[in-house]
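> what's the 3D shape of this:
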Amino acid sequence: MTNKREQSQAKRSFIPRLLKGLVWCGMILSWYIIIAIFVDMPSEHKLRHSTDNLQSEYEALSARYDELDGVLSNIEERDVNVSRKLFESNPYDLGAIDTRNQYLLQEELIGMSNEMLMARLKQDMEGVAHTLDKFSKSYDALRYAIESDTTARKNIPAIQPINNKQLTLLAAGKKPLINPFHRIEREHHGIDYLIPEGTPIFATADGTIESLSDQISSRGKAIVVDHGNGYKTSYGHLSKIRVKKGDKVKRGDIIALSGNSGLSFAPHLHYEVIFNNTRVDPIHYFFMELSPEEYKRIKQIALSSMQSFD
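Reported below is the predicted structural model:
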């Protein structure tokens, strides 16, 4: 009996101890959870502080990037205008990416910590800012030189040789096209405007009439104007010439009427721009009368052409 009584008492005393132990375990677990959620450990505090700093630096760099992007867009626009004024092609694309260098850069960046990446980004952006500043000053100086030299500007072809405000009269661009007579692809050295006979033809810059061609040549009746600065312009397949060799002309003067003379598939004007004895794309020389949007449009029209008219 005594043994049974002792066993019963032992069981009754064990249950409270078990409950008390469970309560303590629950309290300890609760405190641990509270500390884990609401209290930063030193390492976590350091990490959180580092993250906050990185966020602040990122926001500052993001604002700086937007600023540099605006500067770059402005420089690219000025670059296009200057290049189209002076050269026969568009400028180098500043957005072009060297994929090989990009791959090597990615490999290099993979092993960097966040702090190192932010430092690298900040350094690169400062370098870009310095480069953009030099570009901007260079373009400002170049623009001033161009605008101050009015004589040079007057002698650079800068308008279309006909009235083509709607941009609908351009029929063939400067590129390899199907020749209408030989039915094979041949290099087309200028641009063709599909216009009725008798349409007024304008000198596209100040200059001197260098030569006149007669009806017998493949170009038919044609005019070459020497602008005295390495530039010449040629106008072919005319019906009537209104100038003489040696005459001085100004931009916008009517020098001829269009026609269908020479080796011509249909009434049209064949127009060329020559710079230092090399035929260049005349479309790059319409900057005085075309907006950037109109330039893109007429460039696409030229690229979509398939056949020349001479």
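
> use CA for all of it now, contacts and neighbours both
Will do.

> and the longest strand seen in the chain, what other elements does it pack with?
Of all the segments of type strand in the chain, defined by DSSP state E, the longest one is strand 231-241. Helices and strands in packing contact with strand 231-241 are listed as strand 221-226, strand 254-258, strand 268-275; criterion 3 or more C-alpha pairs under 8 Å, 6 or more residues apart in numbering; DSSP states H and E.

> among these, which is nearest residue 15?
With C-alpha to C-alpha as the measure, strand 268-275 is the member of the helices and strands packed on strand 231-241 nearest residue 15 (105.2 Å).

> out of everything not next to it in sequence, what's closest to residue 216?
Once its chain neighbours are removed from consideration, residue 216 has its nearest residue in residue 262; the separation is 6.4 Å (C-alpha to C-alpha, 6 or more residues apart in numbering).

> quick one, what contacts the one you found?
Applying C-alpha atoms under 8 Å, 6 or more residues apart in numbering, we find residue 262 in contact with 215, 216, 217, 218, 219, 220, 221, 237.

> of the residues you listed, which pair is most distant in space?
The farthest-apart pair in the contacts of residue 262, when distances are taken by C-alpha to C-alpha, is 216 and 237, at 10.7 Å.

> between these two, who's got more neighbours?
residue 237 (31 against 11; other C-alpha atoms under 10 Å).

> from what I see, the more buried one and residue 260 are in contact.
Yes. Contact between residue 237 and residue 260 holds when scored by C-alpha atoms under 8 Å: they sit 5.3 Å apart.

> which stretches of the chain form helices?
2-38, 42-86, 99-110, 114-148, 150-154, 292-304 (DSSP state H).

> what's the closest of these to residue 196?
Across the helices of the chain, the minimum distance to residue 196, taken as C-alpha to C-alpha, is reached by helix 292-304, at 19.4 Å.

> buried set for the closest one?
For helix 292-304, the neighbour count (16 or more other C-alpha atoms under 10 Å) marks 294, 295, 298, 301, 302 as buried.

> please give the structure of this sequence too, so both can be compared:
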Amino acid sequence: MKKVKYYFDSESLAYKKISPKKRRSFAYISLFLLSSGLFGTLAFVVLLNTPYFETPKDRLQAREIDNLKIRYSILNKKMDQIDEVLAGIEERDNNIYRIYFNTSAIPDEQRKAGFGGVNRYKELEGYNNSELVINTSKRVDVLSKELVVQSKSLDEIMKLAKEKNKLLSAIPAIQPVRNENLRAVASGFGYRSDPFTKVRKFHAGMDFSSKTGTPIYATGDGIVENADNTASGYGNHIVIRHGYGYETLYGHLSKYKVRAGQHVKRGDIIGYVGSTGRSEAPHLHYEVHKNGEVVNPLNFYYGNISAAEYVAISKLANQENQSLD
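Predicted structure coming up:
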């Protein structure tokens, strides 16, 4: 029951009923409604930001976020596997391929270097899962750079391999006269007795004794530089420039089968044994030059003789006997 209020009127000496003004009642009602609206709005906002009140859209977004976290987790596991495989390739690259081809290893600082300067991931900051996204993005970038470095390294190794094949083909690696055609290894590399003066002097090659007309073979790939008799003492001779610092000389030939400027392959017949020039008997005088210096040809016969044959030839070549030229 609504309370009725009174006031004392001093003129009439009586109590009179207080009638509320309509404006004040309307103000009270308006204030109440406004307060209720504000409180309701605040409560709604609070409820929206609690886990106890989710809209269908919120639940969908939550599922999408969880799904993305799972995908990032799987991506990071795959990158772990890629890291492991790439580390194995890098290990073989540095410690096998580059050592074999005599080139310097790529340091880890170069392979795994980050990206300095401007913050590349600034646009990814400020989100609930920024750390996960940024770390994954960094890993992808570093892996991409490592793959680029490794790819370039393998391109370099391929180029070195091609050059290595050329080098291996150019090295004078076989005997210039086959064993079945040999009478003897008449003289080796080093100091020997001169057949004409009987004075001990340095013999710069090896003498292979064989009958006139025995085939002589190019010991490595190269280009014929000379095929003439202009060099004193060598008679008819051939010089082959193999590249990589190697040259070979074949002296005292009876005749040529090649000409200057011609490309030859290892095993090609280039001429025939003779006794032209300063020679005591039919034989081939054979020299190997490396970077302008004469070297012992005995060190290069690994291409077409067995270990036993090498030992036998080595014993003969190392005897201080008389040379044939």
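
> now what about the TM-score between them?
Overlay of the two chains. TM-score (TM-score structural alignment, normalised by the length of the first structure): 0.52; 174 aligned residues with a C-alpha RMSD of 2.5 Å.

> buried ones among the contacts of residue 262 of the first structure?
Burial of those was assessed by neighbour count (16+ other C-alpha under 10 Å); the buried members are 215, 218, 219, 220, 221, 237.

> circling back to that earlier point, in CSV: the contacts of residue 262 of the first structure, plus distance to residue 80 of the first structure.
Rendered in CSV, the data for those read as follows (distance: C-alpha to C-alpha, whole Å):
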residue, distance to residue 80 of the first structure
215, 39
216, 41
217, 37
218, 36
219, 33
220, 35
221, 35
237, 32
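
> which of those residues remain contacts when I look at the second structure?
Compared against the second structure with both residues aligned by TM-score structural alignment, their matches' C-alpha atoms under 8 Å, the contacts of residue 262 of the first structure retain 217, 218, 219, 220, 221, 237.

> ok, so what distance separates the third one from residue 263 of the first structure?
If you measure residue 219 of the first structure against residue 263 of the first structure using C-alpha to C-alpha, to the nearest Å, the figure is 6 Å.

> and for these two, which residues touch both?
With contacts defined as C-alpha under 8 Å, 6+ apart, the residues shared by residue 219 of the first structure and residue 263 are residue 237.

> count of residues packed around residue 28 of the first structure?
12.

> to which residue of the second structure is it aligned?
When the second structure is aligned by TM-score structural alignment, residue 28 of the first structure is left unaligned.

> ok, now residue 222 of the first structure?
Under the alignment (TM-score structural alignment), residue 222 of the first structure pairs with residue 237 of the second structure.

> contact partners for the residue nearest to its match when sequence neighbours are not counted?
Excluding its sequence neighbours, the residue lying closest to residue 237 of the second structure (C-alpha to C-alpha, 6+ apart) is residue 251, at 4.3 Å. The neighbourhood of residue 251 of the second structure, defined by C-alpha under 8 Å, 6+ apart, consists of 234, 235, 236, 237, 238, 284, 285, 286.

> out of those residues, flag the one nearest to residue 155 of the second structure.
Taking C-alpha to C-alpha as the measure, residue 238 is the one of the contacts of residue 251 of the second structure closest to residue 155 of the second structure, at 37.9 Å.

> look up how far residue 211 of the second structure lies from that closest one.
When distances are taken as C-alpha to C-alpha, residue 238 of the second structure and residue 211 of the second structure turn out to be 18 Å apart.

> go on, residue 110 of the second structure?
Residue 110 of the second structure sits 62 Å away from residue 211 of the second structure, taking C-alpha to C-alpha as the criterion.

> neighbour-wise, which of the two wins?
Neighbour comparison, residue 110 of the second structure and residue 211: the larger count goes to residue 211, with 18 against 11 (by other C-alpha under 10 Å).

> I'd say that one and residue 284 touch.
No. Between residue 211 of the second structure and residue 284 no contact is recorded; they are 9.8 Å apart, counting by C-alpha under 8 Å.

> find residues that contact each of these two.
Between them, residue 211 of the second structure and residue 284 share the neighbouring residues 273, 274, with contact defined by C-alpha under 8 Å, 6+ apart.

> could I get the contacting residues of residue 78 of the first structure?
Contacts for residue 78 of the first structure (C-alpha under 8 Å, 6+ apart) come out as residue 139.

> let's see it at 10 Å
Under the criterion of C-alpha atoms under 10 Å, 6 or more residues apart in numbering, the neighbours of residue 78 of the first structure are 72, 84, 136, 139, 140, 143.

> gap between it and residue 298 of the first structure?
20 Å.

> for residue 277 of the first structure, state which of the buried ones among the contacts of residue 262 of the first structure is nearest.
Comparing every one of those with residue 277 of the first structure (C-alpha to C-alpha), the shortest separation belongs to residue 219, at 18.1 Å.

> now the residue in the second structure that residue 248 of the first structure lines up against. Nearest residue, chain neighbours left out?
Residue pairing (TM-score structural alignment): residue 248 of the first structure is matched to residue 263 of the second structure. Distances taken as C-alpha to C-alpha, 6+ apart put residue 223 closest to residue 263 of the second structure, at 4.5 Å, once the chain neighbours are dropped.
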